[in-house]
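> Here is a sequence together with a model predicted from it:
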Amino acid sequence: MSACPFSVVESRWWSKGNHSVRALFEAVAAIHYNNPTCFYYDMFADRSSLSTVLKMRGQDAQTQVLYLATHGDAKNIGPNATNAISRTEVRNILSFANKASQIKGLYLGTCLTGNAAVAKFFLENTSTKLEWLAGYRDSVDWIDGSAIDMIFFSKLAELYVANKSKKKGKLSPRKMAHEAASALVKLVPGAHSTYGFNIYFHENKKLTSMFS
């Protein structure tokens, strides 16, 4: 089977003990690609390590969807307040890393960042080369959020696998992301109603989304 187009970039969640979404993606990769280790997994601790990791992922000839797993608020993401990374810094890091347009989508596995203002900030700046951005408008329970994320990426993996075998009628990265999000909210309506999950695109010089 081919390599998985997803890359997970995660920080520590807690100073004592820790959780990780890695096992969720190992399950998705094992089910859809028959290989639990066929996706890239990296950890970051601050803006410097995030920059190093994203630069590698933007040049690995594999990553098309980036899943950023960390804490977040309206202005910053990162493992803790000491190592908070502003959205401007994240956008600048991503723009530098994605010069070859390899990364098509950014999924923010963070609280309070999946809103129209953040999507506009990333998608209307063409230097990021992103086709879509997804995330949560509100604060998300870790277990609930992880389950929602796993469903989305499982549906997206199905589409990528099916798309690869097509000779005609291939779906664009944007279309596959939209279909995966549609399948998710059909199964879990609370993803949007409870946590404000949404997926955004930039089309015809304006921001669009699944939920206005």
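On my side now, so go ahead. The structure presented is a predicted model; accordingly, all values stated were derived computationally and were not measured.

> rest of the way, CA atoms for contacts and neighbours
Noted.

> So which bits of the helix or strand that contains Ser95 are buried?
Taking DSSP states H and E as the definition, Ser95 sits inside helix 87-97. By 16 or more other CA atoms under 10 Å, the buried positions in helix 87-97 come out as 87, 90-95, 97.

> For Asp149, see how far away the residue nearest to Ala177 when sequence neighbours are not counted is.
Leaving aside its chain neighbours, Ala177 sits nearest to Leu156 (6.4 Å; criterion: CA to CA, 6 or more residues apart in numbering). To Asp149, Leu156 is 10 Å away according to CA to CA, to the nearest Å.

> One more to weigh against that first structure:
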Amino acid sequence: MKHIPPSGLAVVESRWWKHSNMSIAPLLDVSCNMFDAGPLSFHYEMANSAVAFQEAIPRIAAMGHIKYLYIAAHGNKEGIECYNGDLVSRAEISNIISNATFNRTALRGIHFGVCDFGSYENLAAIALDNRKLAWVSGYSRRADWLGSAALDMQLFYHLLGSHETEPHSRIEDAAKAVKTLAEGACREFGISICVRRGAQPANLMEEE
């Protein structure tokens, strides 16, 4: 019997350090289980190379029930730093997502739990290149692992817990919640949440 994660969330994580098994998966277990989602409430994969990311994202987007993708890895302003040393550039990431969402997909939002990569410019470019996405979020500054992971959990907790049905409304609920509960961390890590509004994406974290 095929298992369908009730949260609609998929995670692609790259190994963080050579001598550590640190992972965001146990933290997500807590966030998802707050909704009585039970075990296996989200889809999880590891991708430690550019090839692995290129293979995983289109396959996950094609699953049909995945609404949100959470990419967790080291990074810089240019792209995602894989565990094996590969760099997946913004252009490559955007192309991977564009190809993945070209056909029918339920994917509507992507969060980059990646240091430095989530500038407004990078996120807006990805949003403009991928019209099926309602929102894209991430961090524009170097972020403490535990602090940013905790903020990620708040974001997904309020996103999954929103009573709204439209993707834009759900992410707006989550953005308001994290701004209220973790204003300092949002400012320190430079989080942006870009939503499609007209010709140019808007950053929810800069709105009152």
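Structure's in. What do you need? Not measured: the values here are computed from a predicted model.

> any idea which helix or strand carries Ser182 of structure 1?
Using DSSP H and E, Ser182 of structure 1 sits in helix 173-187.

> quick one on the thing from earlier: any residues touching the helix holding Ser95 of structure 1, and which ones?
47, 50-51, 54-59, 75-77, 118, 122, 127-129 (CA atoms under 8 Å, 6 or more residues apart in numbering).

> Show the contacting residues for the equivalent of Gly145 of structure 1 over in structure 2.
Residue correspondence to structure 2 (TM-score structural alignment): Gly145 of structure 1 is matched to Ser148. The contact partners of Ser148 of structure 2, by CA under 8 Å, 6+ apart, come to 113, 185, 189.

> try Glu172 of structure 2
Contacts of Glu172 of structure 2 by CA under 8 Å, 6+ apart are Leu204.

> Which residue in structure 1 aligns with it?
Counting by TM-score structural alignment, Glu172 of structure 2 corresponds to His178 in structure 1.

> go on, Ile60 of structure 2?
Using TM-score structural alignment, the equivalent of Ile60 of structure 2 in structure 1 is Arg57.

> cool, Leu107 of structure 2 as well?
Aligned counterpart of Leu107 of structure 2 in structure 1: Ile103 (TM-score structural alignment).

> picking that back up, export the contacts of Ser148 of structure 2 to JSON lines and append columns for neighbour count.
Below are the contacts of Ser148 of structure 2 laid out as JSON lines (neighbours: other CA atoms under 10 Å):
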{"residue": "Gly113", "neighbour count": "27"}
{"residue": "Ala185", "neighbour count": "18"}
{"residue": "Phe189", "neighbour count": "21"}
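
> In CSV, list those residues along with secondary structure and distance to Arg15 of structure 2.
Shown next, in CSV, are these (DSSP: H, G, I helix; E, B strand; the rest coil; distance: CA to CA, whole Å):
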residue, secondary structure, distance to Arg15 of structure 2
Gly113, strand, 13
Ala185, helix, 24
Phe189, helix, 21
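
> Pick out whichever of those sits closest to Ser41 of structure 2.
Distances from Ser41 of structure 2 to these, taken as CA to CA, are shortest for Gly113 (19.2 Å).
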